[in-house]
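> One predicted model, sequence on top.
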Amino acid sequence: MRSWVSLAAALGLTLAGCAAARPGGAAQAGALKLELAGRTAVVRVALPAAEVDPANDHSITLLGTRGPFMLLTDSYASRGQSMSRCQAGHETWVRLIDTRTRTERWNKRVESCLHDIQPGDPVATWTGDGADFTVRTLSEPSTQMSVAADGSVTQRN
């Protein structure tokens, strides 16, 4: 149910050039289905198959857009380990998607049962008026990133 609430919030964006995020489903492991300019597009993303269970509990939350860049979280159920470790855990990434080229430009794991990473609050936000964003986890200092017009991403701190 959580994924449908996130999906409803993402679909609320109706401005021209904005994009909505939709879950890709079990058959699309390592890919996100996004609605871009009224058309469905598939964006391949980095996804460690040994650590996630794409057939179970996948959700996408759109955090916002800046020009052609979409910032979102993409969360999967952790693949269970021996002795019931991480049977109910999640692996979550912040991802930067370039809607022009339909590519993932950057990602960072921000929640993990397998690697003991806890997300900050908020986990990621656009900062200022440009294409800069900040990602927060409880296990390390905030990461500040800048996105150039060509889609290249650099760390600011």
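Now that the structure is in, tell me what you want to look at.

> When you work out contacts or count neighbours from here on, use the C-alpha atoms and nothing else.
Fine.

> For the protein, which segments count as strands?
19-22, 31-36, 39-44, 52-53, 59-66, 69-78, 90-98, 103-112, 119-127, 132-137, 143-147, 153-155 (DSSP state E).

> Need the contact partners of the shortest one.
With CA atoms under 8 Å, 6 or more residues apart in numbering as the test, strand 52-53 has contacts from 76-79, 91.

> Mark which of the residues you listed are buried, thanks.
76-79, 91 (16 or more other CA atoms under 10 Å).

> Of these, which is the nearest to Thr61?
Tyr76 (11.9 Å; CA to CA).

> now the residue nearest the centre of the chain, nearest residue through space, not along the chain?
In the chain, the centroid-proximal residue (CA atoms, centre = their mean) is Thr73; its distance is 2.8 Å. Excluding the flanking residues, the one nearest Thr73 by CA to CA, 6 or more residues apart in numbering is Val94, at 4.5 Å.

> this is the other structure I want to compare:
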Amino acid sequence: MKATVTLAMAMATALFTLAGCGSAEDVDTNAASAPAATVLTSDAIEVTGDTGLYTYGDGGAKTQIRFPVTTQRADPVLYHDVRRLGESDGVVVVLDSYGSRNGGERCANGRESWVRLFSIAKKRMTDAVLAESCLDRREAGEPPVTWEGNGFTVNARESRRFVIVNGKAKSTEAPR
């Protein structure tokens, strides 16, 4: 904590002096109340072969979770993007999108996207929902997935709403 305050004081001194906002003597009273720098939450997924490695960082702590990736369908070399959607019921929810493997006439330059649920406490992927698939001709809207408090909606011609229950994505639609 002392190092954080000292760093904050040094930064405040430089900023006050450069901006002409006051003297160096004024810095001590302002720096003591300056908030400590924190490491923001981050999400990353690296793929090696058929294995994904999800990395969750929060406040300096880092958790890594291995999970299977269907590389017969998805090619992370073509395209790969990870976006956090939200958190609910102790689960981090991300949208994990890849370029589609070439499916001939059916699919070229498409995407394969999954909503993945990771339990940080249990250190495992608890669920995955296919959101978009060029190979299955499942088109998503824009944005493909939206977060709403305790769950998410996969946006498509027939949108599907899910809530997080016991670490799993549970559809709110009645079975047909």
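Nice, I can see it. In this text the structure is predicted, and so the values were computed from the model without any measurement.

> Got a TM-score for the two of them?
The TM-score (TM-score structural alignment, normalised by the length of the first structure) is 0.69; 134 aligned residues with a CA RMSD of 2.6 Å.

> Which residue in the second structure aligns with the residue nearest to the centre of the first structure?
Correspondence of Thr73 of the first structure to the second structure, assessed by TM-score structural alignment: Leu95.

> Check His90 of the first structure too.
His90 of the first structure maps onto Arg111 in the second structure, by TM-score structural alignment.

> Correct me if wrong: that match contacts Cys134.
Yes: in this structure, Arg111 of the second structure is within contact of Cys134 by CA atoms under 8 Å, at 5.6 Å.

> Settle it for me: which of those two has more neighbours?
Arg111 (26 against 23; other CA atoms under 10 Å).

> Trace Thr137 of the first structure over to the second structure, please.
Residue pairing (TM-score structural alignment): Thr137 of the first structure is matched to Asn155 of the second structure.

> excluding its backbone neighbours, what's nearest the residue mapped onto Ala20 of the first structure from the second structure?
Alignment note (TM-score structural alignment): Ala20 of the first structure maps to Ser42 of the second structure. Computed as CA to CA, 6+ apart, the closest residue to Ser42 of the second structure that is not its neighbour in sequence is Gly57, at 5.2 Å.

> cool, and Thr153 of the second structure?
Arg161 (4.2 Å).

> Check Val94 of the second structure too.
Here the residue nearest Val94 of the second structure, using CA to CA, 6+ apart, is Arg84, at 4.2 Å.

> ok, the corresponding residue of the first structure for that neighbour - contacts?
Alignment note (TM-score structural alignment): Arg84 of the second structure maps to Leu62 of the first structure. Contacts for Leu62 of the first structure (CA under 8 Å, 6+ apart) come out as 6, 9-10, 20-21, 70-73.

> Export the residues you listed to TSV and append columns for distance to Gly30 of the first structure.
Listed next are the contacts of Leu62 of the first structure as TSV, based on distance: CA to CA, whole Å:
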residue	distance to Gly30 of the first structure
Ser6	19
Ala9	23
Ala10	20
Ala20	18
Ala21	14
Met70	17
Leu71	17
Leu72	15
Thr73	14
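
> preserved in the second structure, out of these?
Contacts conserved in the second structure for the contacts of Leu62 of the first structure, using both residues aligned by TM-score structural alignment, their matches' CA atoms under 8 Å: 21, 70-73.

> Pull out the buried positions in stretch 123-140 of the second structure.
124-129, 131-135, 139-140.

> Same question for stretch 104-124 of the second structure.
Buried residues in stretch 104-124 of the second structure, counting neighbours by 16+ other CA under 10 Å, are found at 107, 110-120, 124.

> what does it rub up against?
56, 63-67, 73-74, 90-102, 125-135, 167-169.
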